[in-house]
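> Okay, structure incoming, though there's no sequence with it:
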C-alpha cells in the first residue's frame, strides 16, 4: 500500500477519531446489540438489524483509520525547507486573475481536505496546478467552469 501523506494536525485528528470509535462508539454498539437481543426473536427485530449494521460501519471505519495511520507519512509544514515552492503542507495565498478575489489554501491529504477550512486535497486540480510554483508564478487550473488562472502571492510553511 502506498504511503498516505498527512499533516501533523491531520494525523492527530485521525488518532482522535480512532480513539472515539474504539472507546465510545464500539461499546455503545455492543450495548445496543445486547439490548436488542433481549427483546427476543431476532428474525424480525429492526433494532437488532440496525445495531448490527452500525457495528459493521464502526468496525469498517476502525480498520480504515488504522490502515491509513499505519502507512501515513506525517509531514510537519513548519519543518519544510522548500525554497518558497508550493509543496504538500504549504499554505498558499492566491489571487484569481479574472475576478481579483484573494484566497488562502493549505495543501493537505485527501482525508483532511475541507474547503470551508481553507484546506485543499493534494489530489485536487488546483493543488496539482500549484505544486512547484513560487510566489509571482501563475497557475492555470482546469476547473469545471473552465480554465482559471491564479497568481501565487505568497507561500508559507506554517
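Right, received. Where do you want to start? The structure presented is a predicted model; accordingly, all values stated were derived computationally and were not measured.

> from here on, contacts and neighbour counts on C-alpha atoms
Will do.

> Scan the chain for its longest strand.
Assignment by DSSP state E gives strand 146-156 as the longest strand of the chain.

> Against that first model, consider the following:
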C-alpha cells in the first residue's frame, strides 16, 4: 500500500519554512545559551535547569527534523483534480456521521484552517474516506474500538 501524498498550501509551506528558519537560528542559539548558563552553575547531576534545557534542546531538534521531513516530502500547491466524486487530499469533505453532517478539510495536520477542522489523510477518518466516492459509505475504527460509519455527501477542492 502506498503512502498518501501530503499536500500543503503555499501559505502553510511558508509558515513551516519560517518556523524552521527560526528554530535553526535563534532557537538553537537560545537553547545553547541556556545550557551554557546552567552548566556554569556547577554539578550537572542535580542541576534541574541544565536537564530542562537539554530536554528543550531535544524537543527542538526533533521538531526541526520533523519540519525538514514534511517540507522535503510535501507537494506544495493545489492537488491535481481527482476523478469525479473521489475523495482526495486537499478537499473539503462533507460527511454524514451518526446522522449528523460535518465538513472537514482532508490534508496535513500542518495546515491550519479557521473555517474547517483538518484531518490528516493518515488519521483513521482520513484513511477511511481517501479514495471513497460521493454517496459511498465507509467505516473506520475509533480509538475507543467502536466502528463508525461515514457516508460521503460531497467532496470539493477549496
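The structure has been received and is ready for your questions. Note that the structure is a prediction, hence the values are computed from the model and not measured.

> Can you give the structural similarity as a TM-score?
Superposed pair, TM-score by TM-score structural alignment, normalised by the length of structure 1: 0.75. Supporting alignment: 151 aligned residues with a CA RMSD of 2.9 Å.

> Quick check: the longest strand of structure 1 compared with structure 2, mean distance?
Compared with structure 2 after fitting, strand 146-156 of structure 1 has a mean deviation of 2.4 Å; criterion: mean CA distance after the TM-score superposition for structure 1.

> Can you tell me what residue 152 of structure 1 aligns to in structure 2?
Mapped onto structure 2 by TM-score structural alignment, residue 152 of structure 1 lines up with residue 152.

> Just confirm its match contacts residue 94, I think it does.
Yes: contact criterion CA atoms under 8 Å: residue 152 of structure 2 and residue 94 qualify, at 6.4 Å.

> Tell me which of the two has more neighbours.
Neighbour tally, residue 152 of structure 2 and residue 94, criterion other CA atoms under 10 Å: the higher count belongs to residue 152, 23 against 19.

> Return the residues in contact with that one.
Taking CA atoms under 8 Å, 6 or more residues apart in numbering, we find residue 152 of structure 2 in contact with 93-96, 129, 132-137.

> Which residue comes closest to the most centrally placed residue in structure 2 once chain neighbours are left out?
For structure 2, the residue nearest the mean C-alpha position is residue 109 (2.2 Å; CA atoms, centre = their mean). Leaving out its chain neighbours, the residue that sits closest to residue 109 of structure 2 by CA to CA, 6 or more residues apart in numbering is residue 120, at 5.5 Å.

> ok, that neighbour to residue 7 of structure 2 distance?
Plainly put, residue 120 of structure 2 is 10 Å away from residue 7 of structure 2 if you go by CA to CA, to the nearest Å.

> list residues touching both of those two?
Taking CA under 8 Å, 6+ apart as the contact rule, the neighbours common to residue 120 of structure 2 and residue 7 are 107-108.
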